[in-house]
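Asks: Pasting the sequence and the predicted model now:
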Amino acid sequence: MSNNPFPLPKDKLLEAYRTMRTIRDFEERLHIEFAKGDIPGFVHLYAGEEATATGIMMHLTDIDRIASTHRGHGHCIAKGVDVDAMMAEIYGKATGSCLGKGGSMHIADLSKGMMGANGILGAGAPLVCGAALASKFRGDGGVGITFFGDGAANQGTILESMNLAAAWDLPVIFVVENNGYAEATAFEYASAIDNFVDRAAGFGMPGVIVDGMDFFAVYEAAGEMIRKARQGGGPALLECKVARFFGHFEGDAQTYKAKGENEANRANRDCLKTFGRAVTEVGLIEAAELAAIDTEVAEQIENAVLRAKAAPLPQPDQLMANVYVSY
């Protein structure tokens, strides 16, 4: 067995691969299931960006809070939200993580520190600032992570939250998942900067750009930011350059993309392939071990779909239950 050149032991590397594979298979299956017409509402798939969610979330615990986006399935899975409950939620079933009332764009699980996906661009940043402020007052070492895309990056809520986090020295990490398209608008067309990370300096916080398709690059950069935030170092910004393998939403014709762009990204930038090559080439993990995970995850996703389809719908008398919090 070769020495381990990676920043994680073998069991954690296998865990990282399992998480990324679970996200990928979950999304690939939803792509198929949504086309059948059984899933209500819109679905925005995270396939291709698995290394970003996984590389960040492996540093977190349940006390750490994250706020997600409309493209939130990957964040949920990486944060530990139950896959069966997620699938049921997307199908709008009573066994879902939000009892079938949230659907794809509003999955949440506060017990896991997952404050919710959000259909409103940039809406998660103020929420995470509040969660981080609470952690700061409690002194529990918790951090807040807010995810947003290059489109939401120009929203006032994001910029105001960055200023607030800096002014109050909050333990918040702003994560830009820059896939190059704000729905169908190229980043360079709608933004006056080459990289969103350039804005970090304007708020007095450090910023780093990483290849969001490289698990190890994300893991190391995020780990340093999270460590400093836990120790009172204040907010930071992490820009992850990623590529989504599907359209903005299911049914998107993707006419704004160059011909063959998706195929090129899958061939050359697939985080699962690059991760697998890296850990097997040094002899640390056998290809058969990864293949075994592939098989187990495929079975898990198949069972999740079957359970979701068989689960009951929410009943009308439960319409107002769990919608508002009473203090």
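Replies: Here it is on my side, so go on. Numbers count the residues shown, from 1 in each chain.
Asks: C-alpha from now on. contacts and neighbour counts both.
Replies: Will do.
Asks: Give the other helices and strands that the biggest helix by length in the chain contacts.
Replies: Longest helix in the chain, counting residues (DSSP state H): helix 10-35. Helix 10-35 makes packing contacts with helix 50-57, helix 73-79, helix 271-281, helix 287-310 when contacts are defined by 3 or more C-alpha pairs under 8 Å, 6 or more residues apart in numbering; DSSP states H and E.
Asks: I'd like those helices as JSON lines, with distance to residue 167 appended.
Replies: Shown next, in JSON lines, are the helices and strands packed on helix 10-35 (distance: least, C-alpha to C-alpha, whole Å):
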{"stretch": "helix 50-57", "distance to residue 167": "24"}
{"stretch": "helix 73-79", "distance to residue 167": "27"}
{"stretch": "helix 271-281", "distance to residue 167": "36"}
{"stretch": "helix 287-310", "distance to residue 167": "44"}
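Asks: looking at these, which is closest to residue 195?
Replies: For these, proximity to residue 195 was assessed by C-alpha to C-alpha; helix 50-57 is nearest, at 17.2 Å.
Asks: what number of residues lie near residue 256?
Replies: Residue 256 has 13 neighbours, counted by other C-alpha atoms under 10 Å.
Asks: Check the burial of residue 201 by counting its neighbours.
Replies: Per other C-alpha under 10 Å, the neighbour tally for residue 201 reads 12.
Asks: now residue 325
Replies: Applying other C-alpha under 10 Å, we find 6 residues neighbouring residue 325.
Asks: In terms of helix, strand or coil, where does it fall?
Replies: Counting by DSSP: H, G, I helix; E, B strand; the rest coil, the backbone at residue 325 sits in coil.
Asks: now it: how far from residue 39?
Replies: Residue 325 is 28 Å from residue 39, where distance means C-alpha to C-alpha, to the nearest Å.
Asks: And for residue 121?
Replies: Residue 121 is 22 Å from residue 39, where distance means C-alpha to C-alpha.
Asks: Okay, one more to line up with it:
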Amino acid sequence: MKPSHPASDPRQLLEQMLLIRAYEEAIVSGSAAGKMPGTCTSVGQEAAAVGVVNALAADDLILTNHRSAGHLLTRGADPGRLLAEVMGRRDGYCKGRSGSLHISAKELGVVLTSTIVGAELSLAPGVALSQTMLGRPGIVVCFFGDGAACEGSFHESLNLAALWNLPILYVCENNQWQAFVHRREAMSREHVADWAAAYGIPARTVDGNDVFAALAAAQAAAAEVRDSRRPYLLETCTYRTRGHLEPDDQGYVDQAELAAWLARDPIAACRDRLLADGSLTPAQAAALSDRVSTRIAVAQAFAEASPFPAAEELCRDVYA
């Protein structure tokens, strides 16, 4: 089965990461200017999202969390409609009702975005059971963080998935931070993947700042879930380089640790690798950046021109 966004050209991976970064920086600046509400960004985690989502097929379903922009944009979401949603405008994916934290996009196979930590883990077995009972070939991909892995819903979800043989690819984006608490203060193990063995679930840990490594690992993991119809856990180790929620001065962050991870920026690493092996020229790199900047400028203009929902629409589409 062909992926929905085949990554045959490594420059495409770089452009997708640039788009995610530019989109989230637009939200940061918009929040600072009072044009949009503060939200949770995934700056620094772009390679993990781009690598995994490019490994998926068109009929795979995604459940994600409050740092969802990378998953949505890589899946093909329109940045203008995403920004409109963040700003509460009618042309957003959920007509301005969800903000950035609850976006769903049925046409992209994105079942939901949940700001409740671990909620996507609770729902993933139900979605996968539905896929199985209906005989649908798509697998379910559940993105969560290391914070969610420390909740009971993580263990309940893995237990059910293993017991019922559910086709779920669990993707832990271990970004080292659980809101304002470092992973080391909340986890007894170094890696979330270690916990999968207790449920008989195969697992792998990969460098989440290396987009090529993340893509290869996700392709192998997705293929195994697709073939076996059983769960698999992929842990991408990365770092959240901005605060938990905009604005956030990150006064609780060890500055030496932050500097070390900033030196491993996934976008710079990808660009440098492509320049070094001749897959990308400086002129092409500049053109990619210009194209992304233009897309974001157009997206911002679209979102700002979009009207707010009318008062009579307040309760529409709320209840089934």
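Replies: Noted; the coordinates are in hand. These numbers were taken from a predicted model, which means no experiment stands behind them.
Asks: in the first structure, which spans are strands?
Replies: Secondary structure of the first structure (DSSP state E): strands at 65-67, 144-149, 172-178, 181-182, 185-186, 207-211, 236-241.
Asks: mind checking how far residue 156 of the second structure is from residue 225 of the second structure?
Replies: According to C-alpha to C-alpha, residue 156 of the second structure and residue 225 of the second structure sit 19 Å apart.
Asks: Have a look at those two and say which one is more surrounded.
Replies: Taking neighbours as other C-alpha under 10 Å, residue 156 of the second structure and residue 225 compare with residue 225 leading, 23 against 13.
Asks: Counting neighbours, what do you get for the counterpart of residue 272 of the second structure in the first structure?
Replies: Residue pairing (TM-score structural alignment): residue 272 of the second structure is matched to residue 277 of the first structure. Residues within reach of residue 277 of the first structure, counting by other C-alpha under 10 Å, total 13.
Asks: Next one: the residue nearest the centre of the second structure from residue 319 of the second structure, what distance?
Replies: When C-alpha atoms, centre = their mean is applied to the second structure, the residue found nearest the centroid is residue 71 (3.6 Å). Distance of residue 71 of the second structure to residue 319 of the second structure, given as C-alpha to C-alpha: 27 Å.
Asks: same question, residue 88 of the second structure
Replies: According to C-alpha to C-alpha, residue 88 of the second structure stands 19 Å off from residue 319 of the second structure.
Asks: I'd guessed residue 126 of the first structure sits against residue 165; true?
Replies: No. Residue 126 of the first structure is beyond contact range of residue 165, at 9.2 Å (criterion: C-alpha atoms under 8 Å).
Asks: Those two: which is more packed in?
Replies: residue 165 (27 against 20).
Asks: The second structure: which residue goes with that one?
Replies: Aligned counterpart of residue 165 of the first structure in the second structure: residue 161 (TM-score structural alignment).
Asks: Please tell me how far that match sits from residue 27 of the second structure.
Replies: Using C-alpha to C-alpha, residue 161 of the second structure is found at 36 Å from residue 27 of the second structure.
Asks: quick one: contacts for the aligned partner of residue 245 of the second structure in the first structure?
Replies: Residue 245 of the second structure maps onto residue 249 of the first structure when the alignment is built from TM-score structural alignment. By C-alpha atoms under 8 Å, 6 or more residues apart in numbering, the contact list for residue 249 of the first structure reads 42-45.
Asks: Select from these the one having the most neighbours.
Replies: residue 45 (27 neighbours).
Asks: okay but that one is in contact with residue 243, surely?
Replies: No. Look at residue 45 of the first structure against residue 243 with C-alpha under 8 Å: they stay out of range, at 11.4 Å.
Asks: can you tell me which residues contact the closest residue to residue 55 of the second structure other than its chain neighbours?
Replies: Distances taken as C-alpha to C-alpha, 6 or more residues apart in numbering place residue 219 nearest to residue 55 of the second structure, at 4.9 Å, with adjacent residues excluded. Going by C-alpha under 8 Å, 6+ apart, residue 219 of the second structure touches 52, 55-56.
Asks: And residue 191 of the second structure, by the same measure?
Replies: By C-alpha under 8 Å, 6+ apart, the contact set of residue 191 of the second structure is 205, 235.
Asks: Quick check: the aligned residue for it in the first structure?
Replies: Aligned counterpart of residue 191 of the second structure in the first structure: residue 195 (TM-score structural alignment).
Asks: residue range for stretch 63-77 of the first structure in the second structure?
Replies: Counting by TM-score structural alignment, stretch 63-77 of the first structure falls onto residues 59-73 of the second structure.
Asks: what does stretch 300-317 of the first structure give?
Replies: Counting by TM-score structural alignment, stretch 300-317 of the first structure corresponds to 295-312 in the second structure.
Asks: List the contacts of that stretch.
Replies: Stretch 295-312 of the second structure has contacts (C-alpha under 8 Å, 6+ apart) with 19, 22-23, 26, 79-81, 83-84, 87-92, 95-96.
Asks: swap the cut-off to 7 Å and go again
Replies: Applying C-alpha atoms under 7 Å, 6 or more residues apart in numbering, the external contacts of stretch 295-312 of the second structure come out as 22-23, 79-81, 83-84, 88-91.
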